[in-house]
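Q: return atomic coordinates for the entry below.
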Amino acid sequence: MIPHDLTFVLGGARSGKSAYAERLAADSGRPVTYIATAHAADAEFARRIAHHRARRPASWGDAHAPVELADTLARLDDPHVCLLVDCLTLWLANLLCPADGAPLDDAQYAAHVDALDAALRGARAKVIVVSNEIGLGVVPLGEQTRRYVDELGRLNQRVAALATRVTLLVAGLPVAIKAEPARC
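A: As a prediction, the model looks like this:
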């Protein structure tokens, strides 16, 4: 079953994907909760987070879900709101390369991804999910990096299959990849 209203926004680094997703959320006419997956591991990344936070309207709610994204989506789900998840790329990094150095085993990882899939399938809210498209370059060196690229590609495919709309941002320009079918 395709969720009622799931938009998936993809793009490379500095492609404009987050700003585009924020405009979609603002234009929804609904109360917005921004679900951040980032973990500020250093001062430079803390500045990036502050920059994102500063450009959001003060009226938006905030939730932090570096790992428990499915639970956060389910807890905040309401048919009258817009939930903006930014981003799957960092959520996946938190799962595969956690700050405490204890990565999830394959079963735990699969459970998190399956739970996210179920939360998105069952969502009644307008949901906008942001992710990076990183698989367009060369095959990366190193087993861990290759696994990350492979898993993000699989995760992006899974979310795109669920989405009613998929937009790729290229140099700040939105390119429609999948549009919601016309309703008769």
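
Q: only C-alpha atoms from now on, for both contacts and neighbour counts.
A: OK.

Q: just so I have it, where are all the helices in this structure?
A: In the chain, the segments counted as helices under DSSP state H are 17-27, 43-55, 69-76, 88-96, 106-122, 143-162.

Q: run through the neighbouring helices and strands of the fourth one.
A: Judged by 3 or more CA pairs under 8 Å, 6 or more residues apart in numbering; DSSP states H and E, the packing partners of helix 88-96 are strand 126-132, helix 143-162.

Q: go with 10 Å
A: strand 32-36, helix 106-122, strand 126-132, helix 143-162 (3 or more CA pairs under 10 Å, 6 or more residues apart in numbering; DSSP states H and E).

Q: out of those, deepest packed?
A: strand 126-132 (a mean of 24; mean count of other CA atoms under 10 Å).

Q: quick check: angle from that strand to helix 143-162?
A: Angle, strand 126-132 to helix 143-162, by axes from the mean of the first three to the mean of the last three CA atoms, to 10 degrees: 150 degrees.

Q: let's compare: structure for the following, please.
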Amino acid sequence: MAVILITGGARSGKSARAEALARSFPAQPPIYIATAEAHDAEMEARIARHRARRIGWIEREVPLDLVPALHATDGGGARLVDCLTLWLSNLMHAGRNWEDEVDALATAVPGLKSPVIFVTNEVGLSIVPDNALARSFRDAAGIMNQVVADVADKVEFVVAGLPMKLK
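A: Next up is the predicted model:
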């Protein structure tokens, strides 16, 4: 079993890198666990572009209940969770305790049998946001990424489509 965290900035190539890794594991087909929700036309188009790249994948839409989805899909192909930062945003928007949810994820991951690849955004490399909500999200994302990186076997940072091994 492998736990891999792929992080990087927007449009850095994180998802493409994670998809290639998921396809490289022997048990097929890979399972795509999508956390995004299409609330507008732009997001619908973005989701459609991602789906078009994943012919033959098993897909699950999981905006909130990530840990149960990982347990339900364990024992099959590699799972790709895209992405943790959208999951975090969904949790915060739903008024759920994101810290408890992240802790539950970190506790569950080591007991899984099938590989799991997490995609997440690095949001701490820019200017400090000018409002409290954005700062709260940035801080929560940084904490979440540290917690998941701690339980991951491998961590990569993707820039311009090029992965850099961090762990």
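
Q: please state their TM-score.
A: Once superposed, the chains reach a TM-score of 0.95 (TM-score structural alignment, normalised by the length of structure 2), with 166 aligned residues with a CA RMSD of 1.1 Å.

Q: related to what we said a few turns ago, any chance of the helices and strands packed on helix 88-96 of structure 1 in TSV, plus distance to residue 45 of structure 1?
A: Listed next are the helices and strands packed on helix 88-96 of structure 1 as TSV, based on distance: least, CA to CA, whole Å:
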stretch	distance to residue 45 of structure 1
strand 32-36	13
helix 106-122	25
strand 126-132	17
helix 143-162	20
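
Q: between those, which one is nearest to residue 9 of structure 1?
A: Closest of the helices and strands packed on helix 88-96 of structure 1 to residue 9 of structure 1 is strand 126-132, at 4.8 Å (criterion: CA to CA).

Q: relative to helix 17-27, how tilted is the closest one?
A: 170 degrees.

Q: tell me roughly how far strand 126-132 of structure 1 lies from structure 2 on average.
A: Following superposition, strand 126-132 of structure 1 is found to deviate from structure 2 by 0.5 Å on average (mean CA distance after the TM-score superposition for structure 1).

Q: residues in structure 2 aligned with that strand?
A: Residues 115-121 of structure 2 are matched to strand 126-132 of structure 1 when aligned by TM-score structural alignment.

Q: what about the aligned partner of residue 168 of structure 1 in structure 2, neighbour count?
A: Here residue 168 of structure 1 is matched to residue 157 in structure 2, going by TM-score structural alignment. Residues lying near residue 157 of structure 2 (other CA atoms under 10 Å) number 22.

Q: how far away is residue 157 of structure 2 from residue 48 of structure 2?
A: 25 Å (CA to CA, to the nearest Å).

Q: residue 121 of structure 2 too?
A: Applying CA to CA to residue 121 of structure 2 and residue 48 of structure 2 gives a distance of 20 Å.

Q: residue 83 of structure 2 too?
A: 15 Å.

Q: who's more crowded, the two?
A: residue 83 (22 against 12).

Q: just to check, the more buried one is in contact with residue 33?
A: Yes - between residue 83 of structure 2 and residue 33 a contact is recorded at 8.4 Å, counting by CA atoms under 10 Å.
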